[in-house]
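Participant: predicted coordinates and the sequence they were generated for:
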Amino acid sequence: MTTHAPSPAGPHRPGATAPLRYLHTRIAATYDPLATALRLARSGLFDRHAVYEQAGRWWFAGGALGSVTVRQDEVATDWNGVRHVTARTTGHAVRELGAALADAPVADWRGYGWAAFECAPAAAGRPPADPRQPLAHVFVPRVEVEIGGGGLDLRCADAGLLHRVLAAAGARDGGPEPAPRPLDVEADDPGPYLAAVADAVARIGRGELEKVILSRRVEVPFELDFAATYAAGRRANTPARSFLLDLPELRAAGFSPETVAEVSPDGWVTSQPLAGTRARHGDDPEQDARARAELRTDVKEVYEHAVSVLLADTEMRALCAPGSVAVDEFMAVKERGSVRHLGSRVRGRLRADRNRWDALAALFPAVTASGIPKAAAYRVIDAGEPGSRGLYAGAVLRATAEGDLDAALALRTVHTHQGRTWVRAGAGVVGVSDPAREYRETCEKLASVAPYLTPRQA
């Protein structure tokens, strides 16, 4: 075990010249990432926590040294228990996050949080109905644990907490996970959704837009054990990213099929548009093979994917250095839990006058969860969906002081919103869409989450 001491200046205080630095410890041992993350989440050590899985790497973040919350008219920061509220100064909530985090009194900060879908409509002049609704939130944890098969990398604010975290990570599990209670996602009347899709098809026919993603939501009628739901759902899914959030204004478990933006410290930015969907048939290999082949030849699905990649490419070219943008993967088939998608990757290097938060703002929300053009899609979404989306089709993100940013598209997710708990799924509507088929697609996507919902035990 190797421990690096914090900065001699210690915790940041008004007038201090040096910010806090984490204690950094490496433990060489064998740990199962999912099981260890769940033990830490259930430890009771923290008033808030996040789990984030990214390309084979897992992190747990617990407690808060500080936080940033952006609403329609204000930015609220809370560092070391001192709350400060200022007026908004930029057009997009995620840029406000970046500006506030730049002043974090933690030299090697890590940030975990989320951005609501409504960030983008608000930036485009369509503010949320409730101005107090959080648009984006990030917390800087007291503890961050990177969990791998070969050990743990821990960053802690103080040594006493370090030992308690190690004890929790190595604790014996408390027995089998509780049983899920599958949710019937077809119990509600499909009529309103079918009508909304038909209206969107008519709008597309009139030339108002090319594509829109319309979603439908299903309420979870029981109190949820989010950690157990995450455990069951992660074992059954094949996500690009996964996450578990237990925060003061949001709880969520999700198995994201794609990223909105990935930014490396050296300025390379990548987006992963997925569009075009077919259900998987794991119990029937012949039917599954037919569905896979059909996905790559269906005119509607290929068109839906191609226009999404085109817009992602256009957005990237506005951000990136000339000549650096390329589609380095095109129309690969991606297996994502209960469904498969056509997936592409668009990559470029940021211009010198752009940063990672500019990249996320430009690519947000993902074209595969909004529409083309996005501003017109917001109007159709407002007309065709009940209430606001909140986290759904927004992003869950991780960022660090070193300059990286990873933002997962918040789909295949169960989350709290306005005092209730929801699962939600959408389908890409284009001019040739059939409302019944789009409804069926939402059911296929909901099958990645709805069977794994686990009630909270008394």
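Facilitator: Perfect, I can see it now. Numbering: from 1, shown residues only.

Participant: switch to C-alpha atoms for all contacts and neighbour counts from now on
Facilitator: Will do.

Participant: how close does Gly66 get to Lys211?
Facilitator: Distance check for Gly66 against Lys211: by C-alpha to C-alpha, to the nearest Å, it reads 40 Å.

Participant: and those two? which has more neighbours close in?
Facilitator: Using other C-alpha atoms under 10 Å, the more surrounded residue of Gly66 and Lys211 is Lys211, with 27 against 23.

Participant: that one touches Ala377, doesn't it?
Facilitator: Yes. When contacts are counted by C-alpha atoms under 8 Å, Lys211 is listed as touching Ala377 (7.4 Å).

Participant: name the residues contacting each of those two.
Facilitator: Between them, Lys211 and Ala377 share these contacting residues under C-alpha atoms under 8 Å, 6 or more residues apart in numbering: Gly371.

Participant: from Leu274, how far off is Ala369?
Facilitator: Ala369 is 9 Å from Leu274, by C-alpha to C-alpha.

Participant: swap in Arg340?
Facilitator: Taken as C-alpha to C-alpha, the span from Arg340 to Leu274 is 9 Å.

Participant: these two: who's more crowded?
Facilitator: Leu274 (28 against 23).

Participant: check contacts around the more buried one.
Facilitator: 257-258, 305, 341-344, 368.

Participant: can we see that at 10 Å?
Facilitator: By C-alpha atoms under 10 Å, 6 or more residues apart in numbering, the residues touching Leu274 are 257-259, 304-306, 308-309, 331-334, 340-345, 366-369.

Participant: check which helix or strand covers the most centrally placed residue in the chain.
Facilitator: Centrality entry for the chain: nearest residue to the mean C-alpha point is Val396, 2.9 Å, by C-alpha atoms, centre = their mean. Element membership of Val396, judged by DSSP states H and E, is strand 395-400.

Participant: and the next element down the chain from that strand?
Facilitator: Counting by DSSP H and E, what follows strand 395-400 is strand 405-409.

Participant: helix or strand right after that following strand?
Facilitator: In N-to-C order, the element after strand 405-409 by DSSP H and E is strand 413-417.

Participant: what's in contact with that next one?
Facilitator: Contacts of strand 413-417 (C-alpha under 10 Å, 6+ apart): 133, 218-220, 224, 226, 229-230, 233, 242-246, 249-256, 388-393, 421-425, 446, 448-450, 453.

Participant: which among the residues you listed count as buried?
Facilitator: 133, 218-220, 224, 226, 229-230, 233, 242-246, 250-256, 388-393, 421-425, 446, 448-450, 453 (16 or more other C-alpha atoms under 10 Å).

Participant: wait, what's in contact with Pro190?
Facilitator: 216, 435-436, 439-440.

Participant: repeat that with 8 Å
Facilitator: Tyr439.

Participant: the residue nearest to the centre of the chain contacts Trp114, doesn't it?
Facilitator: Yes. In this structure Val396 lies within contact range of Trp114 using C-alpha under 8 Å: 4.2 Å.

Participant: what about versus this one:
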Amino acid sequence: MARLAGSGLFDDYVVYERPDSYTFAGGTLGEVVLDAGTVRTRWPGVPAGSRPWSGHPADALREAFAAAPLPAWNAYGWIAFEFAASRPSGRLAHLVVPRAEVRVEGGRARVTASDPAEAEQIAKLLAGAEGPPPGAPSPVDVRVGAGAYKPRVAEAVADIEAGRYQKVIVSRRLDVPFPVDVVSTYVRGRGANTPARSFLLDLGGFQATGFSPEVLASVDAAGRVMTQPLAGTRAFGAGHDADERTRRELETDPKEIFEHAVSVRTSQDELSRVCEPGSVHVTGFMTVKERGSVQHLGSSVSGTLAPGRSAWDALTALFPGVTASGIPKPEAIEAITRLDEPRGLYAGAVLALSHDGALDSALVLRALYNEDGRAWLRAGAGIVLGSTPDREYEETCEKLSSIAPHVVPLP
């Protein structure tokens, strides 16, 4: 995947990893770009279009892809956290139908491309000798910014004590003080992480790579839908004895258990709005999931979409992820607009969707972002009654450590 991304064959690309499979989507055959108030589309054989939209942004995307003049398609891209804002601003989504697609499963690659010459170039690249190894990382110091972050946690706790909401995720941005090799960072970071999904993308000059700890929404062509809320966090990777101790803390801490339980209940309620009655259920409740430098309490919530419902309805119901926004969501999102600066892709989603109704989306956390020569990281902590600024700041450090040690500078 890194060899394809770094080859220079494609200006735009998305790499998306699911269990036992990688997909590389290169170039642009079709494109949908959603900004606040405007949706722009490009399709083969059709003049590029731009029109205003209103209502829910997911409906604007649904309509744009329904009009695609293609008998079959797969699309890849991202949606921003502000996709869920009551008054959205900035870029909300960027999705492409690729010119070329490479799927790797079981050690075998399958190449599909609209241009046979491009397919041949890709095949040669895949068959060729491996390039040089990725550069050496330059670890980014995560223990900065406490003075700005802790007062915002205290403000959120005061809001919760006043009954304004039950939970909110307060995040902090960490600027990287040097230009970054995003592709090499993906290789280094993936080798050190155990994500539910991973991704690497460059769309319109915006680059990002990350190691998502949880699935936001996965819908198959038959309408089976699953989400995987993770909430409750402790450090991981300090050695067997230390990891066992923090695991026991995680499984018995009332604050962590409450944070997880209310997140699972919210996911159940959200899926129940779009699924057949009685089909929503929880499996693997409060199982510990090891994700790089942290371990989480995790559960899976699944169901079957009701007749007339689609993957877009599931995405609308579940977005933004409860574990990256809060409870109740409307009040938490409003608080985030006060407590955080605009998030963009952080706590949004990278997704893959298809003409047959399937959709798979990763919650964007543990990621690096790069645009206009500036790179940054971001992490947050779930604030509930009983949270303390010191512990929540420490949690952001633990999460940032999933990627901060693996950032590779440009040579």
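Facilitator: Here it is on my side, so go on. What you are looking at is a predicted structure, and each value in this text was computed from that prediction instead of being measured.

Participant: okay, now the aligned residue in structure 2 for Asn355 of structure 1: neighbour count?
Facilitator: Correspondence of Asn355 of structure 1 to structure 2, assessed by TM-score structural alignment: Ser310. By other C-alpha under 10 Å, the residues close to Ser310 of structure 2 number 22.

Participant: which residues are contacting the top helix by length along structure 1?
Facilitator: Counting by DSSP state H, the longest helix found in structure 1 is helix 299-319. Residues outside helix 299-319 of structure 1 that contact it (C-alpha under 8 Å, 6+ apart): 211, 271, 273-277, 295-296, 325-327, 331, 342-344, 346-348, 350-351, 354, 358-359, 362-363, 367-368, 372, 428, 430, 432-433.

Participant: can you tell me which residue in structure 1 aligns to Leu345 of structure 2?
Facilitator: By TM-score structural alignment, Leu345 of structure 2 lines up with Leu391.

Participant: so what's the residue nearest to the centre of structure 1 up against?
Facilitator: Applying C-alpha under 8 Å, 6+ apart, the residues contacting Val396 of structure 1 are 112-115, 243, 407-410.

Participant: if you map those onto structure 2, which are still there?
Facilitator: Mapped onto structure 2 and checked by both residues aligned by TM-score structural alignment, their matches' C-alpha atoms under 8 Å, these keep the contacts 112-115, 243, 407-410.

Participant: which of the residues you listed are buried?
Facilitator: Counted by 16+ other C-alpha under 10 Å, the kept ones among the contacts of Val396 of structure 1 give 112-115, 243, 407-410 as buried.

Participant: distance to His4 of structure 1 for those residues - can I get that in a markdown table?
Facilitator: Formatted as a markdown table, these follow (distance: C-alpha to C-alpha, whole Å):
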| residue | distance to His4 of structure 1 |
| --- | --- |
| Tyr112 | 23 |
| Gly113 | 27 |
| Trp114 | 30 |
| Ala115 | 33 |
| Phe243 | 29 |
| Ala407 | 29 |
| Ala408 | 31 |
| Leu409 | 35 |
| Ala410 | 36 |
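
Participant: out of those, which is nearest to Gln72 of structure 1?
Facilitator: Gln72 of structure 1 lies nearest to Ala115 out of those, by C-alpha to C-alpha, at 12.5 Å.

Participant: please name the nearest non-neighbouring residue to that closest one.
Facilitator: Nearest residue to Ala115 of structure 1, sequence neighbours excluded (C-alpha to C-alpha, 6 or more residues apart in numbering): Ala136, at 4.2 Å.

Participant: residues touching the alignment partner in structure 2 of that neighbour, list them.
Facilitator: Aligned by TM-score structural alignment, Ala136 of structure 1 pairs with Ala93 of structure 2. Contact analysis of Ala93 of structure 2 by C-alpha under 8 Å, 6+ apart lists 32-35, 77-80, 83.

Participant: before we move on, what about Ala2 of structure 2?
Facilitator: Counting by C-alpha under 8 Å, 6+ apart, Ala2 of structure 2 has contacts 183-184, 186-187.

Participant: just give me the neighbour total for the aligned partner of Glu161 of structure 2 in structure 1.
Facilitator: Aligned by TM-score structural alignment, Glu161 of structure 2 pairs with Gly205 of structure 1. For Gly205 of structure 1, the count of nearby residues is 14 (other C-alpha under 10 Å).

Participant: ok, now how distant is the residue lying farthest from the centre of structure 2 from Ser212 of structure 2?
Facilitator: Relative to the average C-alpha location in structure 2, and by C-alpha atoms, centre = their mean, no residue lies farther out than Ala117, which sits at 33.2 Å. Note on Ala117 of structure 2: its distance to Ser212 of structure 2, by C-alpha to C-alpha, is 34 Å.

Participant: follow-up on the earlier one: quick one: buried ones out of the contacts of Leu274 of structure 1?
Facilitator: Using 16+ other C-alpha under 10 Å, the buried ones in the contacts of Leu274 of structure 1 are 257-259, 304-306, 308-309, 331, 333-334, 340-345, 366-369.

Participant: skipping its backbone neighbours, what lies nearest Pro328 of structure 2 in space?
Facilitator: Tyr165 (6.1 Å).

Participant: what do you get for Glu441 of structure 1?
Facilitator: According to C-alpha to C-alpha, 6+ apart, the nearest residue to Glu441 of structure 1 is Ala427 (6.3 Å).

Participant: show me the contacts for the residue mapped onto the one you found from structure 2.
Facilitator: Residue pairing (TM-score structural alignment): Ala427 of structure 1 is matched to Ala381 of structure 2. Applying C-alpha under 8 Å, 6+ apart, one finds that Ala381 of structure 2 lies in contact with 169-171, 392-393, 395-396.

Participant: counting only helices, which of the residues you listed make the cut?
Facilitator: Per DSSP H, those map to helices at 392-393, 395-396.

Participant: can you tell me which of the residues you listed is nearest Ala136 of structure 2?
Facilitator: Thr396 (24.3 Å).

Participant: look up how far Ala67 of structure 2 lies from that closest one.
Facilitator: Thr396 of structure 2 is 42 Å from Ala67 of structure 2, by C-alpha to C-alpha.

Participant: out of these two, which sits in the more crowded spot?
Facilitator: Set Thr396 of structure 2 next to Ala67 and count neighbours by other C-alpha under 10 Å: Thr396 wins out with 22 against 10.

Participant: for Val294 of structure 2, see how far away the more buried one is.
Facilitator: Thr396 of structure 2 is 10 Å from Val294 of structure 2, by C-alpha to C-alpha.

Participant: quick revisit: just the buried ones from the contacts of helix 299-319 of structure 1, in ChimeraX syntax?
Facilitator: Selection of buried members from the contacts of helix 299-319 of structure 1 for ChimeraX, criterion 16+ other C-alpha under 10 Å:
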select :211,271,273,274,275,276,277,295,296,325,327,331,342,343,344,346,347,348,350,351,358,359,362,363,367,368,372,428,430,433
